[in-house]
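Colleague: pasting the sequence and the predicted coordinates here, then a few questions.
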Amino acid sequence: MELDKIHHVAIICSDYEKSKKFYTKTLGLKVISEIYREERRSYKLDLSVGSHYQIELFSFPDVPARPSYPEAAGLRHLAFTVKNLSSYVDYLETLGVEVEPIRIDPLTQKQFTFFSDPDGLPIELYEE
């Protein structure tokens, strides 16, 4: 038995509209579906990442803040690949997103950098 691939990554946000705008407008992820679950007072937004993966963006009332940046136990960060890192960083910066300086992975010699979503979740961009 073996796992085939990651199906989705679930993210809980504190401000649904702000996070929805960030993931759809800033990062350009496409909406697969969006539902409001009355019994949970919660939105669930499914977003496509390329043609194989998806992010589930959830809202819940009164969510606790993230414990620390980024070294708390649990998910450390979310990473996306891009074809041209410098161009994508320029694009994000024109939208007012603060992006860390580009670094080189010492093992692969590939470029990478980090920025954060509206709730401070670290997001990595890794050049293919």
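Modeller: Everything's here; your move.
Colleague: from here on, contacts and neighbour counts on C-alpha atoms
Modeller: Will do.
Colleague: now do the helices in this protein.
Modeller: Here the chain has its helices, by DSSP state H, at 16-21, 85-94.
Colleague: got a markdown table for the ones you listed, with mean neighbour count and distance to residue 100 too?
Modeller: Shown next, in a markdown table, are these (neighbours: other Cα atoms under 10 Å; distance: least, Cα to Cα, whole Å):
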| stretch | mean neighbour count | distance to residue 100 |
| --- | --- | --- |
| helix 16-21 | 16 | 20 |
| helix 85-94 | 15 | 9 |
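Colleague: what's the closest of these to residue 54?
Modeller: helix 16-21 (14.0 Å; Cα to Cα).
Colleague: centre of the chain to the closest one, how far?
Modeller: When distances are taken as Cα atoms, centre = their mean, to the nearest Å, helix 16-21 is centred 12 Å away from the chain's centroid.
Colleague: again with stretch 14-34
Modeller: 10 Å.
Colleague: just the terminal-to-terminal distance for that stretch.
Modeller: One end of stretch 14-34 sits 17 Å from the other (Cα to Cα, to the nearest Å).
Colleague: and residue 65, which of the helices of the chain is closest to it?
Modeller: Of those, the one closest to residue 65 (Cα to Cα) turns out to be helix 16-21, at 14.4 Å.
Colleague: take this one as well and set it beside the first:
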Amino acid sequence: MNHLALVCRDFQETIDFYTITLGLKLIKNIDLPSGGKHFFIDIGNNNTLAFFWSTKAPESVPGISSVRPEAFLTGDIITAHGSMNHVAFHVPLEKLEEYKEKLVSKGVQTTPVLHHTDVPMSSFYFFDPNGILLEFAANLQSLDTLPAELKEKEAIFLK
């Protein structure tokens, strides 16, 4: 993936969350002709989260365009077709609890660490200030021990 483009409701609050709370780096900030902003947050491995901000953007509709805030603790994180459900960031397994504790100490509400039975992964979820559901996910198996179809491969487009 090169970047995922999202829409934020508050330009500065979003930058502060991703740079101060999560410790990521703002790498590009573009003023749009319409008066809005388009900015990029480095998430590592040559990937970015891109955000658009405009005073003309409509509000999100939790339960349709995004996960309902009260539902993330129950795991009922269903969203509409064509919507984005959540963004998962890979983190080292040995850092998962530490990252959760750091977020909680910064006032971010998280789920408990979940040990998924359907995939070899542990993770926890939390919201950014825009209501975008985020996940810190750690693989429980080395990529070397995963089945070949789950190992990282170069994407092949338009064969």
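Modeller: Now that the structure is in, tell me what you want to look at. Small disclaimer: the values here were computed from a predicted structure and weren't measured.
Colleague: still on that earlier bit, possible to save the helices of the first structure as TSV with distance to residue 124 of the first structure?
Modeller: Listed next are the helices of the first structure as TSV, based on distance: least, Cα to Cα, whole Å:
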stretch	distance to residue 124 of the first structure
helix 16-21	17
helix 85-94	11
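Colleague: how about the counterpart of residue 5 of the second structure in the first structure, nearest residue that isn't a chain neighbour?
Modeller: Under the alignment (TM-score structural alignment), residue 5 of the second structure maps onto residue 10 of the first structure. Distances taken as Cα to Cα, 6 or more residues apart in numbering place residue 56 nearest to residue 10 of the first structure, at 4.6 Å, with adjacent residues excluded.
Colleague: and the aligned residue in the first structure for residue 26 of the second structure, what does it touch?
Modeller: By TM-score structural alignment, residue 26 of the second structure lines up with residue 31 in the first structure. The contact partners of residue 31 of the first structure, by Cα atoms under 8 Å, 6 or more residues apart in numbering, come to 24, 45-48.
Colleague: and residue 49 of the second structure, how far is that from residue 111 of the second structure?
Modeller: 22 Å.
Colleague: between those two, which has more neighbouring residues?
Modeller: Taking neighbours as other Cα atoms under 10 Å, residue 49 of the second structure and residue 111 compare with residue 49 leading, 18 against 15.
Colleague: quick one: the more buried one and residue 28 touch, right?
Modeller: No - using Cα atoms under 8 Å, residue 49 of the second structure is not in contact with residue 28, being 10.7 Å away.
Colleague: what touches both of these two?
Modeller: With Cα under 8 Å, 6+ apart, residue 49 of the second structure and residue 28 have common neighbours 40-41.
Colleague: what residue in the second structure is paired with residue 115 of the first structure?
Modeller: For residue 115 of the first structure, the residue aligned by TM-score structural alignment is residue 126.
Colleague: among the contacts of residue 31 of the first structure, which one lies nearest to residue 65 of the first structure?
Modeller: Nearest member of the contacts of residue 31 of the first structure to residue 65 of the first structure, counting by Cα to Cα, is residue 45, at 20.2 Å.
Colleague: one step back: so what's the residue count around the match of residue 5 of the second structure?
Modeller: 13.
Colleague: so who does it touch?
Modeller: Counting by Cα under 8 Å, 6+ apart, residue 10 of the first structure has contacts 55-58.
Colleague: who wins for neighbours among the residues you listed?
Modeller: residue 58 (22 neighbours).
Colleague: what's the counterpart of that one in the second structure?
Modeller: Match for residue 58 of the first structure (TM-score structural alignment): residue 52.
Colleague: contacting residues for its match?
Modeller: Residue 52 of the second structure neighbours (Cα under 8 Å, 6+ apart): 5-8, 36-39.
Colleague: quick one: it from residue 130 of the second structure, how far?
Modeller: 12 Å.
Colleague: what do those two both touch?
Modeller: With Cα under 8 Å, 6+ apart as the test, residue 52 of the second structure and residue 130 both reach residue 8.
Colleague: what's the closest non-adjacent residue to the match of residue 115 of the first structure?
Modeller: residue 110 (4.7 Å).
Colleague: aligned partner of that neighbour in the first structure?
Modeller: Using TM-score structural alignment, residue 110 of the second structure pairs with residue 99 in the first structure.
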